[in-house]
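Asker: Output the structure for:
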Amino acid sequence: MIGRLQGLLAAKNPPQVLIDCHGVGYEVDVPMSTFYNLPALGESVSLLTHFVVREDAQILYGFATPGERDAFRQLIKISGVGPRTALSVLSGMGVDDLAQAITLQEVGRLKKVPGIGPKTAERLLLELKGKLGSDIGVRTGATSDAQADILQALVALGYSDKEAALALKALPAGVGVSEGIKLALKALAK
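Answerer: Modelled structure (predicted):
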């Protein structure tokens, strides 16, 4: 398995790059988040990779960060989500945005990604809950769990995702679930 490539950036043709590693050129498909952060042609580049072998092709996928590669690997484990769809998801939203969407169970954010319909978005949220979304909870602390619970309660009461998200932004940091729901309902009643 090829885990990392380091060499000179020989060509950039979105979403593919060519990396010259001591005279051997590797074609690597990358998400746009990685593509935008690549150095100029001829400069040194290092990418983490994921190698896919199929009957008709052997394809390398490259990533600038371990988080991107981990998210890609979690995405391709889901039934019906292949490497191209996973690249599309990572190109359409960053890893932090994806983790937040999963934590807050925001179907609408995933449906905005080209190639992701309502059923696939719901499957992504279901399959990745607790896997990818939990990472953001570790970074932002316990408030992320409370905010997710408040958001779900507001949506269950009939408010739209947008209304509930706006009400969440108005809440003080570190507010508990029950107090947060009360404050959010007061804000939404105005």
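Asker: contacts, neighbours, all on C-alpha from now
Answerer: Fine.
Asker: Residue 34 and residue 98, how far apart?
Answerer: 15 Å (Cα to Cα, to the nearest Å).
Asker: of the two, who's got more company?
Answerer: Remark: of residue 34 and residue 98, residue 98 carries more neighbours, 23 against 19, as counted by other Cα atoms under 10 Å.
Asker: does that one count as helix, strand or coil?
Answerer: Under DSSP: H, G, I helix; E, B strand; the rest coil, residue 98 falls in the helix class.
Asker: Kindly report the same for residue 17.
Answerer: Look at residue 17: counting by three-state DSSP, its state is strand.
Asker: quick one: it and residue 11 touch, right?
Answerer: Yes: the pair residue 17 / residue 11 is scored as a contact, 5.5 Å apart, by Cα atoms under 8 Å.
Asker: Those two: who's more crowded?
Answerer: Per other Cα under 10 Å, whichever of residue 17 and residue 11 has more neighbours is residue 17, with 21 against 16.
Asker: so residue 72 sits in a helix?
Answerer: Yes: counting by three-state DSSP, one finds residue 72 located in a helix.
Asker: for comparison, sequence B:
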Amino acid sequence: MIGRLQGILAEKNPPQVLLDCHGVGYEVDVPMSTFYNLPNTGEPATLLTHFVVREDAQVLFGFGTAAERDAFRQLIKISGVGPRTALSVLSGMSVAELSQAITAQQAGRLVKVPGIGKKTAERLLLELKGKLGADLGAPVTAASDAQADILQALVALGYSDKEAAAALKALPAEVGVSEGIKLALKALAK
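Answerer: Next up is the predicted model:
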């Protein structure tokens, strides 16, 4: 119903923000990965959203990237995983890390997220295999350790998973981490 909000960031109270859109203030719950990349209060911000209607509440969830929102939507399709748990997963790990864990079937990485037990982690791995891991994990798992480090560094600097993966493809195969980050940043700056 509500797919995107663009306005002035009025308040930041983790994990919730208040986005003023032409005089209407929307309370939006965001994962910490999005929260850390938001501008200061009083500055313009844009969030991709997912609207959840329950019997007792209507809640708006916001995301900084389409990949985060897509991962959230895949997570809430799983039986026993609600929006709060999905938000917790995305706050505990990046989309790239989640897709890596799914592709490599590493339940241990998911169990480290608060609210995720062993059974839930195994269910996530089973149900998301071939969905989230296949889409986002393919460039990560095919990459060397250096390329994985470069990808994580670019994502940590605020680039989307798609932008980081595209910059990574343009790099020479056996480039070192520090040199690879420099080259990728130059390519992304164009």
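Asker: moving C-terminal of the helix or strand harbouring residue 52 of the first structure, what's the next helix or strand?
Answerer: Per DSSP states H and E: residue 52 of the first structure is located in strand 44-53. The helix or strand immediately downstream of strand 44-53 of the first structure is strand 58-63, counting by DSSP H and E.
Asker: Quick check: that next one compared with the second structure, mean distance?
Answerer: After superposition onto the second structure, strand 58-63 of the first structure sits on average 0.2 Å from its aligned residues (mean Cα distance after the TM-score superposition for the first structure).
Asker: I'd like to check what contacts that strand. Which residues are they?
Answerer: Contacts of strand 58-63 of the first structure with the rest of the structure, by Cα atoms under 8 Å, 6 or more residues apart in numbering, involve 27-31, 34, 47-53, 69.
Asker: Over which residues of the second structure does it lie when aligned?
Answerer: Residues 58-63 of the second structure are matched to strand 58-63 of the first structure when aligned by TM-score structural alignment.
Asker: For that stretch, buried residues please.
Answerer: Neighbour-count burial for stretch 58-63 of the second structure, counted by 16 or more other Cα atoms under 10 Å, picks out 59, 60, 61, 62, 63.
Asker: again with stretch 123-143 of the second structure
Answerer: Here stretch 123-143 of the second structure shows 123-125, 127-129, 132-134, 136-137, 139-141, 143 as buried, counting by 16+ other Cα under 10 Å.
Asker: which of the residues you listed lies closest to residue 85 of the second structure?
Answerer: When those are ranked by distance to residue 85 of the second structure (Cα to Cα), residue 124 comes first, at 11.4 Å.
Asker: mean per-residue distance, the helix or strand containing residue 102 of the second structure to the first structure?
Answerer: When elements are assigned from DSSP H and E, residue 102 of the second structure belongs to helix 95-104. Compared with the first structure after fitting, helix 95-104 of the second structure has a mean deviation of 0.1 Å; criterion: mean Cα distance after the TM-score superposition for the first structure.
Asker: Touching that helix from outside, list them.
Answerer: By Cα under 8 Å, 6+ apart, the list of residues contacting helix 95-104 of the second structure reads 67-68, 71, 107, 109-110, 124-125, 128-130, 132-134, 136-138, 140-141, 152, 161.
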